[in-house]
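# My questions concern the predicted model and sequence given below.
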Amino acid sequence: MSEEAKPDDTGPHSVTPSDGADPYTPPAPNTPRAPEISTGVKPTTPAPAHRSAADPVKALMHRHRELCERAVDPLEIAAGLEAHGVTDRTAVRFRHRDVFSLAEEMYARVPRDGETPPPPTPKQTSRPRADWVLLTLLPGALCAATVAGIRLTDGQSRLVAALVGFLAVSLAVRAALARGPLGTPDRAPTTGTSTWTYWLLAYATLGDGLLAAAVTGGPDALPTGAADGPWPMVTAPVLALTLSCAPAAWSAHLFAARARARLTVSRGLEDFAASVRPLLFGTFALYLCALAALSVLSAAVLAEPTAHTQVIALGALLFLARLLTVHGFTHAPAVVLTAAVTAQATALASSFASRLPGCGFLAAPVDALVDLWGPGGIQILSCGLGALALLIHGSRKLTRASAHAHAQAEAPC
């Protein structure tokens, strides 16, 4: 074969990509080549190289196919992508300015039966339902009735009234937390924090009195239900906390509804987080103001010693723990509540263990804290630090779009 008849080395079968090429850059067109000599053999068609790389969004849709198919709007896809680690900076690699723009294209390209659905419109906030409102008012009403029954009875009748009231209030709180803005979503796993919540409420009623008696060598008798007994019992904190169930539901509803509305208008994950963070702090402050007012009112009506700092610390801890649980973050609330209960139980145990021979040093930290802040210092320290930890954790988790993708803008229960 002559030199002119040799095949050109730059034909389609000898294309070599250059090093460091952009994987999402479409392949360059074929370079000109010399006319081929017919040899009677049918040429094979080369496989299209980089077909998937030329459409990076299609490859991303394939990896998140289930998310794209079940999504009811682009916001759900954006939240799902964020939960899988896709950020606004990552979206630039897919030729989009942010995750929201990328999610809109993915939602539009999902094949659906029938005609293409119209663009989703922002969901309207539903109005309060009467049954949900009544459910949040029920714990406070039953607790007030229980406190009245304890004060109007004596002896065995008082014990019966306390037990029946405790059971009724527990069922009412459980019902209030089952639906509405304080209801746990189906996707949230069970953490078993109810036991720790009951402990914290019981300590708010009996713990300070027991600790005050323990550091002085008591108690000499069981609690009688009176604030001036050998083991003092206060009911104003529990009454204020149960009455605050309604403000807590309203605050959680306000936070979920406003965050969902801002999710529909945000154009980036950083933009959404920056707009929701002040909303979270404002909602938290609104609940604390309502709780402080209820604490002052309860202590004045029941003529009991004021314990506003303890009530606010405990209420802040329980509210933030529930708010995180409602939005699907259950691990941190369980850990923090367990730590608070452990601190309170350790303080009580060390006070009694110090009475053993040679163990007097065990009560030194507790005695120092009681001398400095009084018996309520244990509750303030354990619940206050726990609430601060959950607030910091919530400022990172509750400002994510994925925390509000499935949030229902429902009225409080």
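Ah, there it is.
# CA only for contacts and neighbour counts going forward, please
Fine.
# quick one, what contacts residue 359?
By CA atoms under 8 Å, 6 or more residues apart in numbering, the contact set of residue 359 is residue 353.
# so how far is residue 352 from it?
10 Å (CA to CA, to the nearest Å).
# Likewise for residue 364?
12 Å.
# can you check residue 258 too?
In terms of CA to CA, residue 258 sits 49 Å off from residue 352.
# Need the residue closest to the centroid of the protein.
Central residue of the chain (CA atoms, centre = their mean): residue 324, 2.0 Å from the mean position.
# Take this one as well and set it beside the first:
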Amino acid sequence: MSELRDMAPEPAAPGAGEPSCEPSSHASHESAPHESSSHPATPSATPASRKPLARRAGADPVKALMHRHRALCERAVDPLEIAAGLEAHGVTDRTAARFRHRDVFSLAEEMYARVPRDEETRSTENAATAGPDAPGAHAGWAALALLPGALCAAVVVGVRLTDGRPRLLIATVGVLTVFLGLRLALRRGPLRAASDTSSGTRAWTGWLLAYAVLGDGLLNAGLDGGPHGPWPLATASALALALAYAPAAWCAHLLSVRARGKLAASRGLADFADSVRPVLLTVPTLFLCALAALLALCGAALGEPAAYAAAGSLGALLLLARLLTVHGFTRAPALALGAAGAIEVIALVTVFASRLPGCSFLAVPVGTVVDASGPGAVPGLACGLAALALLIHSTRTLTRASAHAAPSGAP
């Protein structure tokens, strides 16, 4: 998909980009008097000799459009990819009517059928189309999706069974191991992005995860005049979020498969957007249900309260941000993650800055929220508002055909 968005239209002769269906002889009428006066006896300079050329160019507007989007037509593995690429370049159903087609999908089918292909190209296209749906194609990334949760469970057990310096060593090595396992899992499957995320996005994601483990205890200690020593860690939230990577991957796969099916069945861009929007709203809902169940199980197993608001909103934010990134929309996730992380930073800074002389008022807003709903309300509000903004944004971006032109998660 990144190739479709980055592809610039090739230069074409005037009138080649989305020409009208009727032939135009404007240039012929302009130049005819001048040429006939200077070369009256030259047959090639008469308007009649150029009229058939203009008629042939106007009689086949689809050919001119194919010339403009030649690279798109040659690289496409099916008509759906051409339709998505045309939509990304601003071609709508109304534009398709100028080319004597009822919608963009019908226009794309003709363009795909008219591209010459040899047997080798067809076999390559068939392999690319059938690859992600072949039996056993999901086994690799499905196994890797369980890796972050398994590693985190081993680290949590090690931390709870040790004390002192060994505990610190296990925690440090464990965090690094879980990070590497997560990076490995993100290289395969439906959560794999075509291009790597920016360093700012990775930094804010790391901060949000660190706050989910350490932030509530540190915030409580700061409001109580501390910290006076080690504060409690939210290991249940960390374990539940790590285990939730597997359902997140399957939810992303569900969105990809259903959207691809809707794309094949739709007969217009508006029809596709209306049909895929319920699927887009169902995917985060299913993930939140799975995450809530994991939070309850981990909390009961580790004897900790289940942080539904804080961890649940963070999980939803991370899922929506990754879905947008996978489908090529990176700016909105970076802004949302940065905004949520900045709110958490400001909350901690104001609490500790309130200890300065005459600055006690700085802790009043955070203290009011914590007294009303507990320390988990701060990350819950920050991540919840950011996740809601991304959900609204995704209903306008992930309902485009160009966002689902190629199956995501292909190895």
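Yep, it's here. Here the structure is a predicted model, which means the values were calculated and not measured.
# With neighbour numbers in mind, choose between residue 364 and residue 352 of structure 1.
residue 352 (18 against 13; other CA atoms under 10 Å).
# And residue 99 of structure 1? What does it align with in structure 2?
Alignment note: residue 99 of structure 1 maps to residue 104 in structure 2; criterion TM-score structural alignment.
# corresponding residues in structure 1 for stretch 65-73 of structure 2?
Taking TM-score structural alignment, stretch 65-73 of structure 2 hits residues 60-68 over in structure 1.
# End to end on the matching stretch, go ahead and measure it.
Start-to-end, stretch 60-68 of structure 1 (CA to CA) is 10 Å.
# If we go by neighbour counts, what in it is buried?
61, 64, 67, 68 (16 or more other CA atoms under 10 Å).
# so residue 87 of structure 2 touches residue 404, yeah?
No - using CA atoms under 8 Å as the test, residue 87 of structure 2 is too far from residue 404 to be in contact (11.4 Å).
# other SSEs contacting the longest helix seen in structure 1?
In structure 1, taking DSSP state H as the definition, the longest helix is helix 269-302. Packing contacts for helix 269-302 of structure 1, counted by 3 or more CA pairs under 8 Å, 6 or more residues apart in numbering; DSSP states H and E, involve helix 236-243, helix 245-265, helix 308-326.
# Tell me, how many residues neighbour the match of residue 99 of structure 1?
Neighbours of residue 104 of structure 2 using other CA under 10 Å come to 25.
# correct me, but it touches residue 91?
Yes - at 7.3 Å, residue 104 of structure 2 and residue 91 qualify as touching, with contact defined as CA under 8 Å.
# Show me what the helix or strand hosting residue 108 of structure 2 is in contact with.
Element membership for residue 108 of structure 2 (DSSP states H and E) is helix 104-113. By CA under 8 Å, 6+ apart, the list of residues contacting helix 104-113 of structure 2 from outside reads 62, 66, 73, 76, 78-80, 82-83, 86-87, 91-93, 96, 99, 101, 267-269.
# Next, the angle from that helix to helix 269-302.
Here helix 104-113 of structure 2 runs at an angle of 100 degrees relative to helix 269-302 (axes from the mean of the first three to the mean of the last three CA atoms, to 10 degrees).
# Pull out the buried positions in helix 104-113 of structure 2.
In helix 104-113 of structure 2, counting by 16+ other CA under 10 Å, buried: 104, 105, 106, 107, 108, 109, 111, 112.
# and if you look at stretch 266-282 of structure 2?
By neighbour count on 16+ other CA under 10 Å, the buried set for stretch 266-282 of structure 2 is 266, 267, 268, 269, 272, 273, 275, 276, 277, 279, 280.
# between those residues, which is closest to residue 288 of structure 2?
Here the nearest of these to residue 288 of structure 2, counting by CA to CA, is residue 280; it sits at 13.4 Å.
# Would you check that the closest one makes contact with residue 257?
No - taking contacts as CA under 8 Å, residue 280 of structure 2 lies outside contact range of residue 257: 11.6 Å.
# which one is residue 314 of structure 1 nearest to, not counting chain neighbours?
Among residues not flanking residue 314 of structure 1 along the chain, residue 383 sits closest, at 5.4 Å (CA to CA, 6 or more residues apart in numbering).
# What is the burial count for that neighbour?
Neighbours around residue 383 of structure 1, by other CA under 10 Å: 29.
# what about it, which helix or strand?
Here residue 383 of structure 1 is assigned to helix 377-397, by DSSP H and E.
# Please identify the most buried of the helices and strands packed on helix 269-302 of structure 1.
Compared across those, helix 236-243 shows the largest average neighbour count, a mean of 26 (mean count of other CA atoms under 10 Å).
# In structure 2, what stretch matches it?
Using TM-score structural alignment, helix 236-243 of structure 1 pairs with 236-243 in structure 2.
# can you check stretch 255-264 of structure 1 too?
The aligned range for stretch 255-264 of structure 1 is 255-264, by TM-score structural alignment.
# and the matching stretch, how far out from the chain's middle?
Centre-to-centre, stretch 255-264 of structure 2 and its host chain are 15 Å apart (CA atoms, centre = their mean, to the nearest Å).
# out of the helices and strands packed on helix 269-302 of structure 1, which comes closest to residue 340 of structure 1?
Shortest distance between residue 340 of structure 1 and these, using CA to CA, is found for helix 308-326: 9.4 Å.
# Not counting the closest one itself, show me its contacts.
181-185, 188, 197, 200, 204, 237, 240-241, 248, 252, 284, 288, 291-292, 295-296, 330, 333-334, 376, 379-380, 383-384, 386-387, 390-391, 394, 398.
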